[in-house]
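A.B. asks: Following is a predicted model, sequence given first.
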Amino acid sequence: MILVTEWLASPGPELLAASGQAVRYEPTLWRDAPRLRELLPQAEALIVRNQTRVTASLLETAPRLRVVGRLGVGLDNIEVEALRARGIALVTASQANAIAVAEYVLAAMLHVARNLAAADASVRAGQWERTRLGGTELWGRTLGLVGVGEIGRRVARRAAAFGMTVLGYDPFVGPYDYAPTELGIAMLPLAEVLARADFVSIHVPLLPTTYHLFDAERLAQMRPQAVLINSARGGIVDEQALVEALSAGHLRYAVLDVTEQEPLPADSPLRASSAVLLTPHIAGLTAEAQERTSRLVVTEVLRLLAEGKTEAAP
């Protein structure tokens, strides 16, 4: 049986239905832990998004499980070592949403530069504030990328088309790798990237080494009146420190698609800040990205099951 515990975009359900495999698609199953543990003993494949916690304890209830499909790329809800120990394969939607996230970052920068929403609200209120609402340009500004992998490189290409200078920090990118040599990204130490960038966009995974990477000290290193964009994982930014940096006027604005706790708690100080734009983890959730993600993960899960063999999680 293939067990799907969260929402699966088309054509995933259709591909599963046509596969001849027994399928249980219950998109809200992740909310019902007892029901999930009841169904898992029959599952050969488990397909999840980011709410189902695939832990060593959960895997103990799934003796027949051979493959886990993750409808996305982040693995902070999956204990990869536990999969590896049991010889269970892991399928992810590698780069399927990279374009969507890159376009989100450009949209975030344009929102800050031109803020069409404020202009629209002003006109609707009977005003005509052309001078105040003219905004600024991205041309000639500097973008700093923290993490220069697939998404970071796609952001860089789009930023360059707007006439921006692109700086990058990534300890895994060498001086003659694709990013610096073909895209012209100037790879620098993190402190220098933060000190020079008008916009800083985060593109690293959430790991013990990146948790609260942007703490009070790091935020203080950012250029005054800079803008922080986080479409990676919420725990990378110390939210209280960010609110304080914004309140003090050191940073101009922040665009957060992810927060440390999701959904965002009602008492979060982020809600009260007018210098923060909040979106509900949608950067990679375009219709096109979801179609690619669904097709890629389901197709690969079905392939592994059909071959009768799996490889341990990477």
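C.D. replies: Ah, there it is.
A.B. asks: drop to CA atoms for contacts and neighbour counts, all remaining ones
C.D. replies: Fine.
A.B. asks: and the residue most central in space within the chain, what does it touch?
C.D. replies: The geometric centre of the chain, computed from its C-alpha atoms, lies nearest to residue 232 (CA atoms, centre = their mean), at 3.7 Å. For residue 232, the set of contacting residues under the criterion of CA atoms under 8 Å, 6 or more residues apart in numbering consists of 202, 203, 204, 205, 206, 257, 258.
A.B. asks: Against that first model, consider the following:
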Amino acid sequence: MSAVLVVRGAADSGAIRRALPGVLVHDLLDLNSPLPADTAVIVLRSGVRLGERELDALPRLRHVVRTGSGIDHIDMSALRKRGITLHRNAEAGAGAVGEWVLAAALALARRIPLGQHALLLGQHEKQACMGASLGTLATGIWGAGPVGLAADWALAPYVGRTAFAAWPSNPPGLRELSQTALMEQSQLHVIALPLRPTTENLIGEDFLARVTPQRPLLICAGRLETLDIAACLRALADGRLSGLALDPVEREHLPLLTGSTTPLNLLLSPHIGAQRSDVRGALDRWAVELLKEITADDKVLIEGGHR
């Protein structure tokens, strides 16, 4: 009998077991442990790599269920080569990420992280926490996928104006500016780009040099690797950036972000943009219904005619 493998945190494995009593459900912390070779369906969360090594250990895999949007840790060409189908839900958490972006923008504009960091270091830096009104900030949004659109929806009522970086793949009807104009005119930048070879480290020294006259706030709600983190932290420390907020922080990023003994207007969170109970519930229900469909045809979970 083939099985469903749920990576811890990707979905409610208990709910899946209750909904699919005839299906064997494995529950693993990650894909670094020995993988059950009988797995036909895997349910993944963000930050979990699924490449050739993992696929070699899962010879019966036929479906990958991604309860979220990001797929940069998944080797898509390897899936295609093996005839494995990817299912994902990119929209369910977008509104929650937009809400996080709004919270981050307000926190940075009021310099709340700077004040907190100073207090934790035993310093009282009230004067350094003179903030700005969100309503005065022209905002540039980089990326017009579900997260970028949700960030625009959340911010638009409160900021001076929003505009998207012009991109060939943008949907029609958006207010766009050239990337050069966006860098020259925006006091707040929201980075909501997928990780691609063309976007890796896109927000680096060249970007920072162009935006320095505005001393903007910078928020990353997409993938951390789209930023040159070391360059951004240097820009924050020397005042070229007025604030920096990073949500998609995974465990492997921790060495890049620890050790500052100087108060910074820096907000960090462990990839919690979509981590909201209603979103989790919606994704769990979606995963259960999808798995019911996938497993309804016994042939999906049978290899060689034998359970």
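C.D. replies: On my side now, so go ahead. Note that the structure is predicted; figures quoted are calculated from it, not measured.
A.B. asks: overall similarity of the pair, as a TM-score.
C.D. replies: The TM-score (TM-score structural alignment, normalised by the length of the second structure) is 0.84; 291 aligned residues with a CA RMSD of 2.8 Å.
A.B. asks: follow-up on the earlier one: in which helix or strand would I find the residue nearest to the centre of the first structure?
C.D. replies: Element membership of residue 232 of the first structure [criterion: DSSP states H and E] is none; it lies in no helix or strand.
A.B. asks: Now check the second structure for the residue matching it.
C.D. replies: When the second structure is aligned by TM-score structural alignment, the residue opposite residue 232 of the first structure is residue 222.
A.B. asks: Sketch out the strands for the second structure, chain order is fine.
C.D. replies: In chain order, the second structure shows strands spanning 3-7, 24-28, 39-44, 63-66, 85-88, 138-142, 161-165, 176-177, 188-191, 217-220, 243-246, 266-268, with DSSP state E as the criterion.
A.B. asks: what's the distance between the closest residue to residue 106 of the second structure other than its chain neighbours and residue 104 of the second structure?
C.D. replies: Leaving aside its chain neighbours, residue 106 of the second structure sits nearest to residue 134 (6.7 Å; criterion: CA to CA, 6 or more residues apart in numbering). With distances defined as CA to CA, to the nearest Å, the gap from residue 134 of the second structure to residue 104 of the second structure amounts to 11 Å.
A.B. asks: okay, the two: which has more neighbours?
C.D. replies: Between residue 134 of the second structure and residue 104, counted using other CA atoms under 10 Å, residue 104 has the larger neighbour count: 27 against 23.
A.B. asks: neighbours of the residue nearest to the more buried one when sequence neighbours are not counted, just the number please.
C.D. replies: Closest residue to residue 104 of the second structure in three dimensions, ignoring its sequence neighbours and counting by CA to CA, 6+ apart: residue 245, at 6.4 Å. By the other CA under 10 Å criterion, the neighbourhood of residue 245 of the second structure contains 22 residues.
A.B. asks: If we ignore the residues flanking it in sequence, what's nearest the counterpart of residue 193 of the first structure in the second structure?
C.D. replies: When the structures are aligned by TM-score structural alignment, the residue of the second structure matched to residue 193 of the first structure is residue 182. Here the nearest residue to residue 182 of the second structure in space, its sequence neighbours aside, is residue 140; by CA to CA, 6+ apart that works out to 5.9 Å.
A.B. asks: what residue of the first structure matches up with that neighbour?
C.D. replies: Structural alignment (TM-score structural alignment) places residue 140 of the second structure against residue 144 in the first structure.
A.B. asks: In contact with its match, which residues?
C.D. replies: When contacts are taken as CA under 8 Å, 6+ apart, residue 144 of the first structure is in contact with 166, 167, 168, 169, 193, 194, 196, 197, 198, 199, 200, 201.
A.B. asks: Looking at the residues you listed, which one is closest to residue 29 of the first structure?
C.D. replies: Looking at the contacts of residue 144 of the first structure and their distance to residue 29 of the first structure, the nearest is residue 201, at 33.9 Å (CA to CA).
A.B. asks: Can you give me every residue that contacts the nearest residue to that closest one once chain neighbours are set aside?
C.D. replies: Once its chain neighbours are removed from consideration, residue 201 of the first structure has its nearest residue in residue 229; the separation is 4.7 Å (CA to CA, 6+ apart). Going by CA under 8 Å, 6+ apart, residue 229 of the first structure touches 105, 108, 199, 200, 201, 202, 254, 255, 256.
A.B. asks: same deal with residue 58 of the first structure?
C.D. replies: For residue 58 of the first structure, the contact set (CA under 8 Å, 6+ apart) comprises residue 37.
A.B. asks: Now do the biggest helix by length in the first structure: which elements does it pack against?
C.D. replies: Among the elements of the first structure assigned as helix by DSSP state H, the one spanning the most residues is helix 287-307. If contacts are counted by 3 or more CA pairs under 8 Å, 6 or more residues apart in numbering; DSSP states H and E, helix 287-307 of the first structure sits against helix 12-17, strand 67-70, strand 89-92.
A.B. asks: Return the set of buried residues in it.
C.D. replies: Counting neighbours by 16 or more other CA atoms under 10 Å, one finds that the buried residues in helix 287-307 of the first structure are 289-302, 304-305.
A.B. asks: Then stretch 110-130 of the second structure?
C.D. replies: If you call a residue buried by 16+ other CA under 10 Å, then stretch 110-130 of the second structure has these buried ones: 110, 111, 112, 113, 114, 115, 116, 117, 118, 129.
A.B. asks: I'd assumed residue 265 was in contact with the third one.
C.D. replies: Yes - in this structure residue 112 of the second structure lies within contact range of residue 265 using CA atoms under 8 Å: 7.2 Å.
A.B. asks: Not counting sequence-adjacent ones, nearest residue to the counterpart of residue 242 of the first structure in the second structure?
C.D. replies: With TM-score structural alignment as the criterion, residue 242 of the first structure lines up with residue 232 in the second structure. Distance criterion CA to CA, 6+ apart; nearest residue to residue 232 of the second structure, sequence neighbours excluded, is residue 204 at 6.9 Å.
A.B. asks: Mind jotting down where the helices sit in the stretch 1-150 of the second structure?
C.D. replies: Under the criterion DSSP state H, counting those that start in this stretch, the stretch 1-150 of the second structure carries helices at the ranges 13-19, 52-56, 76-82, 94-109, 112-120, 146-155.
A.B. asks: residue in the first structure matching residue 48 of the second structure?
C.D. replies: In the first structure, residue 48 of the second structure lands on residue 52 (TM-score structural alignment).
A.B. asks: what does residue 87 of the second structure give?
C.D. replies: Matched by TM-score structural alignment, residue 87 of the second structure corresponds to residue 91 in the first structure.
A.B. asks: same deal with residue 26 of the second structure?
C.D. replies: Alignment note: residue 26 of the second structure maps to residue 25 in the first structure; criterion TM-score structural alignment.
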